[in-house]
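Visitor: Below: sequence and its predicted model.
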Amino acid sequence: MRNTKSRMDITFDSNAPSIVVKIPEYRHGYSDILNRGGTIRCITEITADNIEDCKELFQMVTELRHLDGMKGGIALNESEYMATTILQEAKPLTEVIYSNADEVVAQGQYIFETLWKNAVPAVKRIKEIEEGKTTEYITKILSRSEGSLNEQKLGDILFNAKEIDMVSSAEGLSMGYNYFKFMTKEEEEEEGERIRREKCAIRVLIEASKDNVELVKKYIDLGIEVRYLMQEPSIYFAVTNRDMMATIERMEMEELAESLLYSNDPHYVERFKLIFERLWNDSKPADEIINLLEKDEEIPFIETIENSGRTISLIRGLIAKANNEVLGIIPSYEALLRQIDMGMFDHIVKSSGGKKISVKILVTDKIKSQDSNGIITIEKGKYRLSLRRKNSEDMNSADKTSEFTINEMNNLTLRSVFSENIRPQMGMIIVDKCKSIVIEPKETDSDNILSHIGMASYSNSTQISKSYATMFESLWNYSKMYDLIEKSIERLKTHDRMQREFIDIVAHELRTPLQSILGLTEILKSRTKEKETKDILVTINENGNRLHRFVENVLTATKLEGYFSKIPRETFDLSSLLKEIVDLYKERFANINRSNVPHSKEIHFECKGFDKVCMVNANKLHMSMVITNILENAISFIPLKQKGLITITVSQSGKDVIVHIRDNGEGIHPEILHRLFTKFASKSFYGSGLGLYNCRKIMHMHHGGIWAKNNPSNEKGATFSFRLPLRS
């Protein structure tokens, strides 16, 4: 120990810990090494007898480990080797083998490192002893022929278990019933006294079969949890809180398996616990399945299939067993060609021969290469498919939905519909509304047909299959309805276009004579001197202007409905345009007042913010129409005997210019306020309801907005506002 510079590695048997901790020379030697900055690694056998000495030794070394069956001992430092074969408790060594030869030291170091790797930390070993855990880990094959496997051995393993999880055959459960009946007793009799025993938690997994229903019921009556596996397990095993046993043999009646794997190694135990939990989660409660088994009904399941070859085999098998109906969805024309190439339609034709089976196939894509007779012949590989269109009299229509029979089979209908609204990304087949497969298509350039099939979900659940069938029927019916809607939309577009053309013609025919009437009326007004005649001419002129505005609104509405959105634009000052229009109205009412025209209105205009320059990029004529329309509405709703006031306010808000036009007239009727800017929204004889509709369309085309509201209840009139983006 005095020659140790940086490390000392030492091993000794279960007697040695008392020597080190009770003889001062050893204690001081160990302490000196640590004080010099050295390390001490120690291996010994920790037992229930020396555990207290080992706890003290644990404080004296850098690291302490346990190894079962340790005999004698060796000690090494950087340059010396020492060994002994006999160690006596609490007594110093009397005989040792010593060497400082490099080869001997190296060999001794190799032996130590090997032992070190196989030893376990002292903390773990001490905890096992104090908690009463098994420390001798065994993994071996128990054999019936060699005598190491028998019912007594199995009973000993399971008797003290606190929990048992088991995957068993029916024969295994039958053989172990009496044992588990005893295990589930809450009390047992011992020397005339009834002793309450700790209950063992037992879970059992078994393959679903009608043959084992009665046996499973007996286990459930014992309070044991039993669940059914949908397939026969590849291995039978039992795992407890500390042991596991496994075999690949299926037990014969009343006989144990020939051999099984046994281990109490925690690694094996934890691994088999994990396997059991996965199987348990994938299983179904026995009490839910027993009723189905007794009625000879299939157990519903959902299975994910990743092998495309198996998917095709399943589809063919389901079609061959169909009795009433086959429903299928093919998501693209290319997928249809692949199905033809695989002989799937030929298989459908052969499978349905002699059966009254209804087959519906929906292809959510356009069928190509249709000839003038409504017949499509598709050849792919060695297969040839002839599609004859139903209702061939409609084949030249703009129909996007097509129905075909296949190879003259009237009970087989293929429907093609081409619409982005109904393009499911998955293929599907439903048979007799009780089995279904949903297939994920794969995008690939491969010529291998199977490469285009991705994952599939297969289920024999009637509820799931009926749900899929309902979805299919909805798509099937929707495809036809979609075609009718498309036709209706086309007819409405044609009708709307014809209506707008008619209105346009009528409006133009009205405009020409109106202009003559208005012009001649002005001439007569200027020439006549009779007051009565002049009053009549003023009335004619006012109504003529009103009719002219209506014609202009109709023409504007027709153009706007025609989506003339690319209107010419220019940059101008909106404040200046407002001022020009308001000045014209001021002049108009000033002339009326000077002429003392009877039944005329007295209107005054107030302008605010017109000194601000508000440059916009817009259609100047359209903006004039919006402003004029709002002003005309304001004038119309001011009563004759009332002094009218119209206030126009211009302001800027962020990147927009906002114009408010406020009047003191009758206001907007509440009934039409919410639909004020819709077509023909009118509640009086003052207008057609087209003007404000045109205003809204114009403002939207300029990326602006328009709105209106009644003034506060203590004030008369309404306020119309519109917003327009400023030029950037």
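Guide: Done, it's in.

Visitor: contacts, neighbours, all on C-alpha from now
Guide: Fine.

Visitor: Quick one: residues contacting Ser446.
Guide: Contact analysis of Ser446 by Cα atoms under 8 Å, 6 or more residues apart in numbering lists His452.

Visitor: list the helices and strands the helix or strand containing Asp483 packs on?
Guide: Element membership of Asp483, judged by DSSP states H and E, is helix 462-527. On a contact count with 3 or more Cα pairs under 8 Å, 6 or more residues apart in numbering; DSSP states H and E, helix 462-527 meets strand 325-330, strand 401-406, strand 427-431, strand 435-441, helix 531-561.

Visitor: Got another one to weigh against that:
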Amino acid sequence: MASRRLGDNNTTQVLTGKDIVIEAEVRFFSKTKKRIDTYMNYTRPPLAIGLDTIRKAFLDAKSRRVRLRYLTEITQENLQYCKELLSIVDELRHLDGIKGNFMISEGEYLVPLILFEKGKIAPQVIYSNVREIVEQQQYIFDNLWNNAISAKERIREIEEGVKVRYETKVLKNQDEIVSRIKEFLVNSNELLVCSRHGGLQLGQIRFSDLGKQLVDKHRKGEHKGIRLVTTIDDKGGVELIKILLKDGLQIKDIKNIPPMNFSISDKEMHATIEMMEGGRMIQTVLVSNEPIYINHFRSIFEDLWTAGMDARDKIRNIEEGVELAKIEIIQNPIEAIERFNSLIKLASHEVLRIFPSIKDFRLRVQSGIFQLVSEALDRGVDIRILIPAAQDELKQIVNELNLSALPHKIHIRSIDKSLQTSIGILVVDRTKSLIIESMDDTKDDYLQSVGLAAYSNSRPIATSYASIFESLWKHTELYEQLQVYNIMQEEFINIAAHELVTPI
């Protein structure tokens, strides 16, 4: 049977022969479009630099903007080759005790079968483009990468005899915390900060001079600068953010800030769950120089930064009174019901509600919602409700639930039962809306019947739902007028028939 060709879909092969191995590696590099992650023991960097075909393959991939990450064990023996690799790959890291070799791209996996033979080309190589194998090896690489240290740090250890001692600990002594923060700032080459308003106040009160020094170094090209993500939501916050922007910080606003304040440099990370309200000094702080923690928090920061809004744009929106639209998916039924209740409490002039079914309406009334409805009516809020039900069915349930006893009139109308759905709509003041899924209206407990909910403070979205409501409401008016006309017509026919039978 003929062997499958290299590059065929879902294939795993063992290729033999040094020339074939080199050809496979060059082909691997040339096909890659996004990234190549390389994991090699300490004997391989000399070949990556010294073997012309492999070196050219790296340089060609770099020229095509392929992201290159290289993980190896940097030793005194391969130090010069690793220094040269630093100028070729995007990032080089060191990990003690590496055994084995492999390369992985977005779609392929390559394993040269050789251990520690210096200067020798692998006699065999395993190739695979099976998706599950590629994804599994990518996961392995990423975990190894996160446990590695930067090449520059390892080179410094070798050349200066400085061994970095990794530690993670919680500081509680105030003097030690202040000293560690100052050292952290002074020794940083980059600073990433995620903090609430209290943390920013603390930084401004205690460490603003050091921050300005870092910004000055950044302007001279000696530091990568300070990036900050925070939530800007009040006038006091705006004034402080303006000061920080003027000082030279890059700042973005995020909607949902994590519950932990943290800072990351290229060497260390600090974190605390304290609010630091009014700039109060931190009582406890977690510090770590372990790469796995630094890289983890850096990843969180970069995700927040990507999703954030430029602070200047947010400030302009606040000062101009522009409320940014928010769409929030609520998965917890308790939170969904609480959001519904709070919207009724906050209503100032109008509530529009379409129930998904009459059963859902009954469950909601039995859960006690009409206490909130009654309070809204007392405030002069106009409340209109549409329910998919027959008119006699609706009248019966209104009487059963004694809704006519409410001190103010609530407008409830029926719509065609064919409009019954699993989705209910609430529109408040035509500025806010809440969509609630009804999972099972056969339950006796309303909480058990509630599914997902979607909240929005977008005026266009609320207006659109209000338009749907008004169309249905107008349809019920026309239907009621038609019913009156039918009754009048029927009465006329009956009178006419009577006159014909018994003329004067």
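Guide: Arrived safely, thanks for sending. Since we're looking at a predicted model, the values are computed, not measured.

Visitor: Of the helices and strands packed on helix 462-527 of the first structure, which stretch is the most buried?
Guide: Comparing those by mean neighbour count (mean count of other Cα atoms under 10 Å), strand 427-431 ranks first with a mean of 24.

Visitor: Output the residue interval of the second structure matched by that strand.
Guide: Aligned using TM-score structural alignment, strand 427-431 of the first structure spans residues 424-428 in the second structure.

Visitor: just to revisit the earlier point, hey, what's the angle from the helix holding Asp483 of the first structure to strand 427-431? Just curious.
Guide: Angle, helix 462-527 of the first structure to strand 427-431, by axes from the mean of the first three to the mean of the last three Cα atoms, to 10 degrees: 120 degrees.

Visitor: what about the longest strand in the first structure?
Guide: Assignment by DSSP state E gives strand 643-653 as the longest strand of the first structure.

Visitor: Next SSE downstream of that one?
Guide: Sequence order places strand 656-662 as the next helix or strand after strand 643-653 of the first structure, per DSSP H and E.

Visitor: picking up where we left off before, okay, buried residues for the longest strand of the first structure please.
Guide: Neighbour-count burial for strand 643-653 of the first structure flags Gly644, Leu645, Ile646, Ile648, Thr649, Val650, Ser651, Gln652 (criterion: 16 or more other Cα atoms under 10 Å).

Visitor: got the angle for that strand vs strand 656-662?
Guide: On the basis of the same axes, to 10 degrees, strand 643-653 of the first structure is oriented at 170 degrees to strand 656-662.

Visitor: Strand 643-653 of the first structure packs against which elements?
Guide: strand 602-608, strand 656-662.

Visitor: ok so, going back, quick one: the helices and strands packed on helix 462-527 of the first structure as JSON lines, columns for distance to Gly132 of the first structure too.
Guide: Below are these laid out as JSON lines (distance: least, Cα to Cα, whole Å):
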{"stretch": "strand 325-330", "distance to Gly132 of the first structure": "64"}
{"stretch": "strand 401-406", "distance to Gly132 of the first structure": "77"}
{"stretch": "strand 427-431", "distance to Gly132 of the first structure": "59"}
{"stretch": "strand 435-441", "distance to Gly132 of the first structure": "55"}
{"stretch": "helix 531-561", "distance to Gly132 of the first structure": "91"}
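
Visitor: Can you say which of these is nearest to Arg662 of the first structure?
Guide: helix 531-561 (21.6 Å; Cα to Cα).

Visitor: how about the closest one, aligned to which bit of the second structure?
Guide: Helix 531-561 of the first structure lines up with nothing in the second structure when matched by TM-score structural alignment.

Visitor: Is the most centrally placed residue in the first structure in a helix, a strand, or coil?
Guide: Residue closest to the average C-alpha location in the first structure (Cα atoms, centre = their mean): Gln425, at 14.6 Å. Classification of Gln425 of the first structure using DSSP: H, G, I helix; E, B strand; the rest coil returns coil.

Visitor: and the gap between the closest residue to it other than its chain neighbours and Gly343 of the first structure?
Guide: Nearest residue to Gln425 of the first structure, sequence neighbours excluded (Cα to Cα, 6 or more residues apart in numbering): Pro331, at 6.2 Å. For Pro331 of the first structure, the distance to Gly343 of the first structure (Cα to Cα, to the nearest Å) stands at 18 Å.

Visitor: do the same with Glu255 of the first structure
Guide: As judged by Cα to Cα, Glu255 of the first structure and Gly343 of the first structure stand 51 Å apart.

Visitor: For the residue mapped onto Ser438 of the second structure from the first structure, give me its contacts.
Guide: Alignment note (TM-score structural alignment): Ser438 of the second structure maps to Pro441 of the first structure. For Pro441 of the first structure, the contacting residues are Gln425, Met426, Gly427, His452, Ile453, Gly454, Met455, by Cα under 8 Å, 6+ apart.

Visitor: Just give me the closest of those residues to Ser308 of the first structure.
Guide: Nearest to Ser308 of the first structure, judged by Cα to Cα, of the contacts of Pro441 of the first structure is Ile453 at 5.7 Å.

Visitor: Check the spacing between the closest one and Asp346 of the first structure real quick.
Guide: On the measure of Cα to Cα, Ile453 of the first structure and Asp346 of the first structure end up 20 Å apart.

Visitor: Of those two, give the one with the bigger neighbour count.
Guide: Per other Cα atoms under 10 Å, whichever of Ile453 of the first structure and Asp346 has more neighbours is Ile453, with 22 against 17.

Visitor: Alignment lookup: that one to the second structure.
Guide: Matched across to the second structure, Ile453 of the first structure falls on Val450, judged by TM-score structural alignment.
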